[in-house]
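# build me a model from this:
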Amino acid sequence: MVSISLLLGLGIGGSVPGSASSAPAAPGWLGSGSAAGPTEAAVPVTTAGFGFAGGSGLLWLNDADLGRELDAVKRTKATWLRVTVDWNSIEAAKNSYNWSTPDRIINAARARGLKVLANVVSSPPWSRPAGTFFTAPPTNNSDLSSFLKKFIARYGSKVTNYQIWNEPNLPIFFGWTVDAARYTSLLKAAYSTIKSAQWGSTVIAAGLARSGGWNSPPNFVTAMYNAGAKGSFDALAMHPYVFPGGLYANPENAVTDIPAVRNLMIARGDGAKKIWFTELGAPTGTADDAVSEWEQAKQITDVKGFAVSAGFVGPTFIYSIRDTGTNLADREQNFGAIYKHDWTPKYAASVLGAV
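Just a heads-up that it's a prediction; the model follows:
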């Protein structure tokens, strides 16, 4: 069974990326890569800042645990929190809304001065074809548009940044299909609705996962442009996970897709737009592709450093804050960068300044 953290909060492909390029120059902030590891003072940050992608794990936290996690985020000097906005559960019945979960999380984030990136995902059963998976797009884009209008009316200036869907280049996250043209249609409708209701907002094309072949980010972005995506997003998002091998390892290196996507954006006249890294990180534990706590901290630092040196990257989001469970063999439970599930700090917590 696929874990809920995978479905709503993570979504890593696991297959090899479809394009390759030479590895970036060795990052100076890591020196010789000694056993001491990266340090807090050395963690690179883009001018747009950084934050955390809490994933679906935030949705079920009680108030005390939510506050404890966000207090740790604040100590890192993060300025962003990506919040899963689960349309499927908020509007389970048409025109009937339960805002209790987004209220708690968005209000807690704003109370700590964190900017919110609302990651709108998943269609309720009444809105999608019968028998389809909840990650499928709605049958009618207008249903999502109606939901977005309600969302904007409720939260106003508390939320002005939106990511539409998550990793649609992986079948599991788009109703077990990969359809760039259908995703583009959904994105265009969402963009028009959001801009009409909140002109100064920022709309992000969904974070793309590392994947190979026809599902690779360069191929998916090409298909998006061919379907008319230009003019319907303010920035593009990617998820440059590089575990287990790290920034310089191939074929695990998702960072190698980024220059190809950047070149596509330039060729299509979108060179002024940023690429946001809305997920990055690595799992600890005992799964086959897990890494040590030291290596987790190093990979986070490496990818954040790549973002700074690239010059075209917007905010970067570390996935995630705290492990969602105690099974060390389950990769999806062990992406916490600050805490293990029992609140024991990980090595990256000190690197990021959380403890």
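
# all contacts plus neighbour counts: C-alpha atoms, from now on.
Noted.

# check which helix or strand covers the nearest residue to S232 once chain neighbours are set aside.
By the measure of CA to CA, 6 or more residues apart in numbering, the closest residue to S232 outside its immediate chain neighbours is K188, 5.2 Å from it. In the assignment (DSSP states H and E), K188 maps to helix 180-197.

# which strands and helices sit next to that helix?
Under the contact criterion of 3 or more CA pairs under 8 Å, 6 or more residues apart in numbering; DSSP states H and E, the helices and strands touching helix 180-197 comprise helix 141-155, strand 202-208, helix 217-226.

# if we use 7 Å, what do you get?
helix 141-155, helix 217-226 (3 or more CA pairs under 7 Å, 6 or more residues apart in numbering; DSSP states H and E).

# for the shortest one, which outside residues touch it?
Contacts of helix 217-226 with the rest of the structure, by CA atoms under 7 Å, 6 or more residues apart in numbering, involve 169, 180-181, 184, 208, 210, 257, 260-261.

# tell me the contacts of F243?
For F243, the residues meeting the contact criterion (CA under 7 Å, 6+ apart) are 252, 282, 289.

# count the neighbours of the spatially closest residue to the last one that is not a sequence neighbour for me.
To tie it back to what came earlier, the one meant is D289. Distances taken as CA to CA, 6+ apart put P244 closest to D289, at 5.3 Å, once the chain neighbours are dropped. Here the count is done by other CA atoms under 10 Å, and P244 has 20 residues near it.

# following up with a second sequence; could you model it the same way so I can compare the two?
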Amino acid sequence: MFQLSKTAMLRLLSLATLTAIVVGMVAWPRQSSAAARSPSEVPDTYPPYLAEYYPQTGHSAVNSFELFWRNTPNALFVLGYPISRPFIEESFTNPGEYYRVQYFERAILEEHPQNYGTPYYILGRLLGTQLAKGRENEPPFQPVPDTRDGTWDSVTRHTLRNSPAPFRNFWLNNGGLAVFGRPISEQFQEVNQADGRTYWVQYFERQRMEWHPDEPDPRYRILLGLLGNEYRDANHRNNPAFTPAPRDDARSLPRPFIYGYNAHLYQDREPWQDRKRVLQLVKNSGFGWVRQQVRWMDLHDRSGAIYWEELDDIVRDANEMGVKLFISVVAAPGWATDNGRNGLPNRANIDQFAYFMGEMAKRYRGRVGAYQIWNEQNLAVENGGRVASAALYMDVLVAGARAIKANDPYAIVVSGPPAATETNNPNIAISDLAFFRQMFADPRFRQVVDAIGVHAGGTSNPPDSMWPDRPGPGPNFVTSREFYFRRVEDYRALALQFGLGDRQMWITEFGWATRNNTPGYEFGNQISFEQQAEWIVRAFQIGRREYAPWMGAMFLWNLNFAVPWAQREGNPLHEQASFGILNGDWSPRPAYLALQRMPKD
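Down below sits the predicted model:
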């Protein structure tokens, strides 16, 4: 936390005490006709879902409020720390209109859904205007003629100058219009009633600036009022939205934590499949989401025709059953790749991929909650036998994400998760950390991604273990961090390094195999059903509590893959079946029952 000199602190507190605020709503730019007329009409907040927890106040700045805070120069001084969670509040200058707001020490920010996609989605409330209410006839607040020197605001007809106080530079360097609004007075001298001294001041739509030229620290020669605190104290003493909470409390998260499964929902006409039974099992365990992989190659013909067929049924059934869908799109059609195999599309067909994703988002708008673009794209096996470059993947990701948002702005876009590996061989894999670095270094990543997709493989290691400080029991898959659930901590460190710490991560696959007959998965033979249950529950606890608020979702691999492997393929010991928490006859394993009992919030 920044430190003010004692003199500056007293003056700042004096200024805050002086201001008697009645909150107003932002008047520009907005469309009054788009305002919600009741709390229930306020639309859901748009992605991305972000969180940055501040122990100084016990609150997280979340979602686009956090993004606004992050993009505001000198935000700690200009806006202050968050002091509430978002909540719906009526406008006091336009009674009957409602907005989602989040309070900060020095400002109240509100969402304007009609401005989504513009710099004005988040705007500060007109606290300065309300502070000056009733003073319109005083000389400093009366409009002045155009000064013809570039300092005159044609809307409010006031000037913004650097003389005698350097308010113009401060305005320009600390957020400008979006943070302070337009000037509503000229500079003038006013007595601070708290200390009896006279200062140069200027009023703006959203703030009041006061010049303290004798302050030793030049950073604090212009002081702003703690207007958010003032309005909270005057009007919200019993509002639970202002109650501090620990960082792992559900109230500190940007959205409710997502508990999900990877499940197989296709082939409902087969005798072994029962899609509604799968969805009911999801609900019976207290989970709310399913991740379903969809192969682009199966739906999109070279002619341009798209055959939705059973995917329509999956979306319909999931919505009717109250289960949210997360679609992971993989496997380009052979006609869209250089070698005729089913990896990422070549650059000549990225537009075709974008078209496909846009049509999917348009068709399922409001019915599919999230989309993931590709899966383990650092592996050759996911790219037709040769590792794809991160540059190609980013082009695919950007095109797909923009097409999704153009057709369903509420859909969450999740980046593809590199598989955990230290291998660097163009015929096998690129290291997951190297691939993440290359993705994170591309400035477009932040622009198009709402959540960072990661995978967390545990092999035969318990979820709390980690190389080298706390290695697993062995005998194999021990001496590299790639073999541990906590590998996601390395991904988080990279995200922080690249300035992506406010982006939540979603674990879209994790789990532990049990006894199986698949070469390469022998580590599962050491894990009993009871251990599997214990480790899965513990992993969820770590993700939900210890990784809060930066972990937003966890999708277990898997729910029901044992059913087709046992009943269709006749191999109940295949590794995919061994990761499941249902047996091939649909009976629950201990892990399913443990997850059913596990508290969820």
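
# related to what we said a few turns ago, looking at the contacts of F243 of structure 1, which has the most residues close by?
Ranked by neighbours (other CA under 10 Å), the contacts of F243 of structure 1 are led by A282, which has 30 neighbours.

# what about that one, distance to Q299 of structure 1?
7 Å (CA to CA, to the nearest Å).

# let's have the contacts of F243 of structure 1 in JSON lines, adding distance to R331 of structure 1 and secondary structure.
Below are the contacts of F243 of structure 1 laid out as JSON lines (distance: CA to CA, whole Å; DSSP: H, G, I helix; E, B strand; the rest coil):
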{"residue": "E252", "distance to R331 of structure 1": "16", "secondary structure": "coil"}
{"residue": "A282", "distance to R331 of structure 1": "9", "secondary structure": "coil"}
{"residue": "D289", "distance to R331 of structure 1": "8", "secondary structure": "coil"}
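
# hmm, which of these are common to structure 2?
Shared contacts between this structure and structure 2 among the contacts of F243 of structure 1 (both residues aligned by TM-score structural alignment, their matches' CA atoms under 7 Å) comprise 282, 289.

# between the contacts of F243 of structure 1, which sits nearest F317 of structure 1?
Relative to F317 of structure 1, the closest of the contacts of F243 of structure 1 is A282; by CA to CA it sits at 12.4 Å.

# that closest one pairs with which position in structure 2?
Matched across to structure 2, A282 of structure 1 falls on W512, judged by TM-score structural alignment.

# hmm, its match is touching P462, no?
No: contact criterion CA atoms under 7 Å: W512 of structure 2 and P462 do not qualify, at 9.1 Å.

# wait, what's in contact with G457 of structure 2?
If a contact means CA under 7 Å, 6+ apart, then G457 of structure 2 has 483-485, 510-511 as its contacts.

# residue boundaries of the helices in the stretch 501-601 of structure 2?
Assignment of helices within the stretch 501-601 of structure 2 using DSSP state H, counting those that start in this stretch yields the ranges 529-541, 562-567, 575-578, 590-597.

# now the third one on structure 1. Mean distance?
In this overlay with structure 1, the average offset of helix 575-578 of structure 2 from its partner residues is 2.2 Å by mean CA distance after the TM-score superposition for structure 1.

# what do we get in structure 1 for V323 of structure 2?
That one, V323 of structure 2, aligns with L114 by TM-score structural alignment.

# do you know how far that match is from F335 of structure 1?
21 Å.

# so if I had to pick from these two, which one is more boxed in?
Set side by side, L114 of structure 1 and F335 show unequal neighbour counts under other CA under 10 Å, the larger going to F335 at 27 against 22.

# rewinding a little: what residue of structure 2 takes the place of the residue nearest to S232 of structure 1?
Going residue by residue (TM-score structural alignment), K188 of structure 1 aligns to V398.

# wait, doesn't that match sit right on R446?
No: taking CA under 7 Å as the contact criterion, V398 of structure 2 and R446 are not neighbours in contact, 10.2 Å apart.

# hmm, back to that, now the contacts of F243 of structure 1 as CSV including distance to T135 of structure 1?
Shown next, in CSV, are the contacts of F243 of structure 1 (distance: CA to CA, whole Å):
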residue, distance to T135 of structure 1
E252, 26
A282, 24
D289, 26
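
# which of the contacts of F243 of structure 1 lies closest to W126 of structure 1?
The shortest separation between W126 of structure 1 and any of those is 36.0 Å, and it belongs to A282 (by CA to CA).

# what's near enough to touch that closest one?
Taking CA under 7 Å, 6+ apart as the test, what A282 of structure 1 contacts is 241, 243, 296, 335.

# so who does the aligned partner of T344 of structure 1 in structure 2 touch?
Counting by TM-score structural alignment, T344 of structure 1 corresponds to S587 in structure 2. When the contact criterion is CA under 7 Å, 6+ apart, S587 of structure 2 has no partners at all.
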